[in-house]
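*Asks:* Sharing a model prediction with you, sequence too.
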Amino acid sequence: MNADLSIEQKAPPLSNFVPLAIIGALFFIFGFVTWQNGALIPYLKMVCQLTDTQAIMVAFAFYVAYTVMALPMAAVLERTGFKNGMALGLLILVGGFLLYMPAAYYQQFSVFLIAQFVIGTGLTILQTAANPYVVKIGPEKSAAVRIMFMGLMNKGAGVIAPLAFTAIVLGDFASLSSASLAAMPALEQSETITALSHGLIYPYLGMAVVFSILAWLLKMSPLPELPLEQESQQAQNSGQADKTSILQFPALVLGAMTLFAYVGAEVIAGDTIGLFASNLGVANASSLTSYTMAFMLIGYGLGIALIPRLVSQGVALVASAVLGLLLSLLVVFSDPASQIVSSTLWGWAGIPLLPDTITFIALLGFANALVWPAVWPLALAGLGKFTARGSALLIMGICGGAIVPLIYGLLSDASNGQDAYWVMLPLYAFILYYALLGHKKRDW
């Protein structure tokens, strides 16, 4: 992609502030909705009395929507444009939130899963539109930095969401875990489960109202469309005229596979930390996703400071993959009874300590931070008129968040939660391959 095709080239730099602010608000929404799953999984395990594998289906139903609905949503974007498509995505989220009310009232796990799929569908169209928007709105070499600013919004919301969920939905039951619930007498257990499930109704009704207003505000906003037709003409002039399918772009296809691996790793780090901690009997397990998100924020901050001034997007991707491999090994081999690592990192600040294994899972957030921002500009380079569909293919890679955690759940039920983290090693190995070789391929 040539820098002269960006929106930045068509107007003064300050004109980018408003669209970036609007997209930043959307990324906050992505994060708030997505990372509630980290709290929902241990919560629904208690409310619906689920196994680990069944509880992971909460993430599966959410992320599988990205695969099933990505190409249909790309077709919608081609008809409606990016702005109207994003407003539609917000309204689809509203429909998913409303489904949570009967699901919670009747404690019907199947309805919860349908609601998760609907919410995932809404986020699919939002993500398919918003990510290429951030890439194309300025120079390619700084695209990762723009995505990292969006990531700060996304993961900042990811820190807030589990804490808000724990405070608003769980309330007095915040310290409850699967282990403590199972130890209750039958009558007390039944009453506790009913109180827990009903606590979900009004918060999701409130979210439905707020997101309806946000959809109207987005529709009325001054968000411009992307000049993709001009870029397509430039792509033809540079020898890309023979391309007839997105599958003819190896860096794009391999990028989608990389995002499959990455999102699988990210969801395991963010969503299973509470599940594993709850099984260990750690208090406030539903809020522990916030630790993973906090380390991702630190990673974003470091990336913004270093890219592209001192480190290229490709080098950052290599470093992330290597760190992910090392931390995954530490998760598997660390001692859940020890708290040395958290004591060293934040014990001095009075923050509650965590078992070393849980701390290393949280630290995976730091390793994951730069992967998404680095892959998108590398994979979308030179797509031109194929940008919407190329973005949809990358979004389909998010289904890694459905499939890989399910594999983790099966391994956890078959052996134990800690050994199940072996599944992380091949994921980071593929990310390393893309960082070193895959993103450079221009022909099969």
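*Replies:* Thanks, I have it. Fair warning: this is a prediction, and the values are worked out from it, not measured in the lab.
*Asks:* C-alpha from now on. contacts and neighbour counts both.
*Replies:* Will do.
*Asks:* Glu188: neighbour count?
*Replies:* 10 (other C-alpha atoms under 10 Å).
*Asks:* Give me the three-state assignment for it.
*Replies:* With DSSP: H, G, I helix; E, B strand; the rest coil as the basis, Glu188 sits in helix.
*Asks:* And it, how far from His198?
*Replies:* To His198, Glu188 is 16 Å away according to C-alpha to C-alpha, to the nearest Å.
*Asks:* same check, this time on Lys440
*Replies:* Counting by C-alpha to C-alpha - Lys440 and His198 are separated by 52 Å.
*Asks:* Which one's more surrounded, those two?
*Replies:* Each of Lys440 and His198 has its neighbours counted (other C-alpha under 10 Å); His198 has more, 19 against 13.
*Asks:* separation between the more buried one and Gln108?
*Replies:* On the measure of C-alpha to C-alpha, His198 and Gln108 end up 12 Å apart.
*Asks:* got it, and Leu152?
*Replies:* Per C-alpha to C-alpha, Leu152 is found 35 Å from Gln108.
*Asks:* next one: Ser312
*Replies:* 48 Å.
*Asks:* could you list every residue that touches Asn284?
*Replies:* With contact set as C-alpha atoms under 8 Å, 6 or more residues apart in numbering, Asn284 has these partners: Thr166, Ala174, Ser175, Leu176, Ser177.
*Asks:* likewise Asp443?
*Replies:* Gln248, Phe249, Pro250.
*Asks:* What's the PyMOL line that selects buried ones from the residues you listed?
*Replies:* The following PyMOL line selects those of the contacts of Asp443 that are buried, judged by 16 or more other C-alpha atoms under 10 Å:
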select buried, resi 249+250
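*Asks:* dropping in the other structure now:
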Amino acid sequence: MPSVGTSSGAALAQPQAPGVRYGPALTLLASLFFMWGFITVINNTLLPHLKSVFDLSYTQTTLIESVWFIAYFFASIPSAKLIEWVGYKKSLVIGLLIMAAGALGMMLAASIPSYGVTLVMLFVIASGITLLQVAANPYVAVVGKPETASSRLNLVQAMNSAGTMLAPLFGAYLILGRSKAGTAAAGTVLTEAERLSDAHSVILPYALVAGVLVVLAVIIAKFPLPAMQSTRGEAQKEKRSHLINPELFKHRNLVFGIPAIFIYLIAEIGVANLFVNFVSRPDIGNMTHEAAGNYLSLLWGGMMVGRFAGSAIMQRFDAGKVLAVFSVGAFVVMLVTTFATGPAAMWSLILVGLFHSIMFPTIFTLAIKGLGPLTEEGSGLLVMAIAGGALVIVQGWIADNYGLQTSFLLTAACELYVLFYALWGSKVTHAEPDLVVDDQNPFD
């Protein structure tokens, strides 16, 4: 991302203040990316588990994930306003505590067990993650040189992928591995007693998650994070007075970036949520759900590797061009997944993780480039667009009516929009002075 001179009103970042090191802050923020990636992907092993516990169809199963992503739609704008009110640091702490409360609620849902309470608590956890997303993504993007923002966000998103890679192993061992449905052959019908026992297997994993989140909230509260300010005049403050500022829609990269995030999430979440059911099929991988959950870690591991590689690549090459190459690769492997069988279909689906790896952080940084004092609102809209993951229910409906393998054509179509955004939609228009690190007041 090349920087533009201040005379044109483009992005501006002040140099690092003498004696102020931002590395420790970025390291701590990377731990947040790890945790919300970890918790989000636990759902990928939780869904086949709940499918068995509550005897759900694919449509009903993906509806659970839809509720999760609907939270992003409702919580994003309030999150942006909360950040303006209490600041980035306090917002991160609040987000972690909200997530911890939801994790404790999941223990209650498993004890009853209750499908309705499960949906509510997943909504609560996702609302906390939404607040973290709105705060942490733009924060990482501006703490450093503007031209390496995509590289920097891909680097910390690689820690997000580390969480998503480990979560399936955690879930496969503590949820699927400790349940009758997770260790039985495909098609096994459970008794009511076995369903109840399987439901209780969720309690321990979420107790561990809640404890880690509380500890992390305490660490963030006591850590001296660098402060962030924006170059605002009175006119710029006036722009920020609207619920959704109309000035935002002058920025083409944001206008097309919002649907890019929305559509990309349909692809990512659809692949992840249906992975276990797809790979365990007799004509694909012919394995138990527990074994398929272990292979899911390879999908997310590919995303981690891709983000580390993407971070290095974007130090030398334009982020938009790199995004275009990765979107073409994702399109090709999804066609293989749709029309091949056996190991070829399974490994092509695993490989899409590598090509999906850079998409979210790169789209995000391209979309907020040049927003200046409107960055929080723009970030809120982009995180709201994560609600696109809720439309995974459409893929569930396609799977029920036309076949699980055919449903991946929807994923392939999503990759084409990302290609369009990379080549044309991400071009910056009406760039404004951007957020800067406050060198005079480096710590909250």
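*Replies:* Now that the structure is in, tell me what you want to look at. Computed from a predicted model, the values in this text were never measured in an experiment.
*Asks:* For Leu226 of the first structure, which three-state class applies?
*Replies:* coil.
*Asks:* Need the counterpart of it in the second structure.
*Replies:* Per TM-score structural alignment, the equivalent position to Leu226 of the first structure in the second structure is Met228.
*Asks:* Could you measure from the closest residue to its match other than its chain neighbours over to Ala136 of the second structure?
*Replies:* Nearest non-adjacent residue to Met228 of the second structure, counting by C-alpha to C-alpha, 6 or more residues apart in numbering: Val437, 4.7 Å away. Applying C-alpha to C-alpha, the value for Val437 of the second structure to Ala136 of the second structure is 14 Å.
*Asks:* Likewise for Thr59 of the second structure?
*Replies:* From Thr59 of the second structure to Ala136 of the second structure the distance is 33 Å (C-alpha to C-alpha).
*Asks:* tell me the average deviation of the longest helix seen in the second structure from the first structure after fitting.
*Replies:* Taking DSSP state H as the criterion, the second structure has its longest helix at helix 23-53. By mean C-alpha distance after the TM-score superposition for the first structure, the fitted helix 23-53 of the second structure averages 0.9 Å away from its aligned residues in the first structure.
*Asks:* The very next helix or strand once past that helix vs the first structure, average distance?
*Replies:* Going down the chain from helix 23-53 of the second structure, the next helix or strand is helix 58-86, by DSSP states H and E. Its matched residues in the first structure lie on average 0.9 Å from helix 58-86 of the second structure after superposition (mean C-alpha distance after the TM-score superposition for the first structure).
*Asks:* Quick check: which helices or strands does the helix or strand just after helix 58-86 of the second structure pack against?
*Replies:* As assigned by DSSP H and E, the chain's next helix or strand after helix 58-86 of the second structure is helix 88-111. In terms of contacts (3 or more C-alpha pairs under 8 Å, 6 or more residues apart in numbering; DSSP states H and E), helix 88-111 of the second structure is packed against helix 115-142, helix 192-200, helix 203-222.
*Asks:* For the shortest one, which helices and strands make contact with it?
*Replies:* Identification of packing neighbours for helix 192-200 of the second structure by 3+ C-alpha pairs under 8 Å, 6+ apart yields helix 23-53, helix 88-111, helix 180-183.
*Asks:* Contacts for it next, please.
*Replies:* Contacts of helix 192-200 of the second structure (C-alpha under 8 Å, 6+ apart): His49, Leu50, Ser52, Val53, Phe54, Ala110, Ser111, Pro113, Arg178, Ser179, Lys180, Ala181.
*Asks:* any idea which of those is closest to Ala25 of the second structure?
*Replies:* Nearest to Ala25 of the second structure out of those is Ala110 (C-alpha to C-alpha; 36.2 Å).
*Asks:* In the first structure, what residue corresponds to that closest one?
*Replies:* Under TM-score structural alignment, Ala110 of the second structure pairs with Ala104 in the first structure.
*Asks:* Contact partners for its match?
*Replies:* Per C-alpha under 8 Å, 6+ apart, neighbours of Ala104 of the first structure: Phe112, Ser197, His198, Leu200, Ile201.
*Asks:* Select, from these, the two members most distant in space.
*Replies:* Phe112 and His198 (13.3 Å).
*Asks:* My read is that Ile129 of the second structure contacts Met99, right?
*Replies:* Yes. Counting by C-alpha atoms under 8 Å, Met99 is a contact partner of Ile129 of the second structure at 6.8 Å.
*Asks:* Which residue comes closest to Met35 of the second structure once chain neighbours are left out?
*Replies:* Gly163 (6.2 Å).
*Asks:* Give the aligned range of the helix or strand harbouring that neighbour in the first structure.
*Replies:* Here Gly163 of the second structure sits within helix 149-171, counting by DSSP H and E. Per the alignment by TM-score structural alignment, helix 149-171 of the second structure matches residues 143-165 in the first structure.
*Asks:* Now check Leu370 of the first structure against the second structure: what is it aligned to?
*Replies:* By TM-score structural alignment, Leu370 of the first structure lines up with Ile358.
*Asks:* dump the residue contacts of that match.
*Replies:* Asn154, Met303, Gly306, Arg307, Gly310, Leu323, Phe326.
*Asks:* and in the first structure, which of these remain?
*Replies:* For the contacts of Ile358 of the second structure, the contacts that are reproduced in the first structure, applying both residues aligned by TM-score structural alignment, their matches' C-alpha atoms under 8 Å, are Asn154, Gly306, Arg307, Gly310, Leu323, Phe326.
*Asks:* what about the first one, how many neighbours?
*Replies:* Read it as Asn154 of the second structure. Asn154 of the second structure, neighbours per other C-alpha under 10 Å, totals 31.
*Asks:* Likewise for the fourth one?
*Replies:* Other residues near Gly310 of the second structure number 29, with proximity taken as other C-alpha under 10 Å.
*Asks:* Could you pull up the residues touching it?
*Replies:* Ser151, Asn154, Val322, Ile358.
*Asks:* Return the closest of these with respect to Val352 of the second structure.
*Replies:* Comparing these against Val352 of the second structure with C-alpha to C-alpha picks out Ile358 as the nearest, at 11.4 Å.
*Asks:* ok so, going back, pipe the contacts of Ile358 of the second structure into a markdown table and attach distance to Asn277 of the second structure and secondary structure per row.
*Replies:* Shown next, in a markdown table, are the contacts of Ile358 of the second structure (distance: C-alpha to C-alpha, whole Å; DSSP: H, G, I helix; E, B strand; the rest coil):
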| residue | distance to Asn277 of the second structure | secondary structure |
| --- | --- | --- |
| Asn154 | 29 | helix |
| Met303 | 20 | helix |
| Gly306 | 25 | helix |
| Arg307 | 26 | helix |
| Gly310 | 30 | helix |
| Leu323 | 29 | helix |
| Phe326 | 26 | helix |
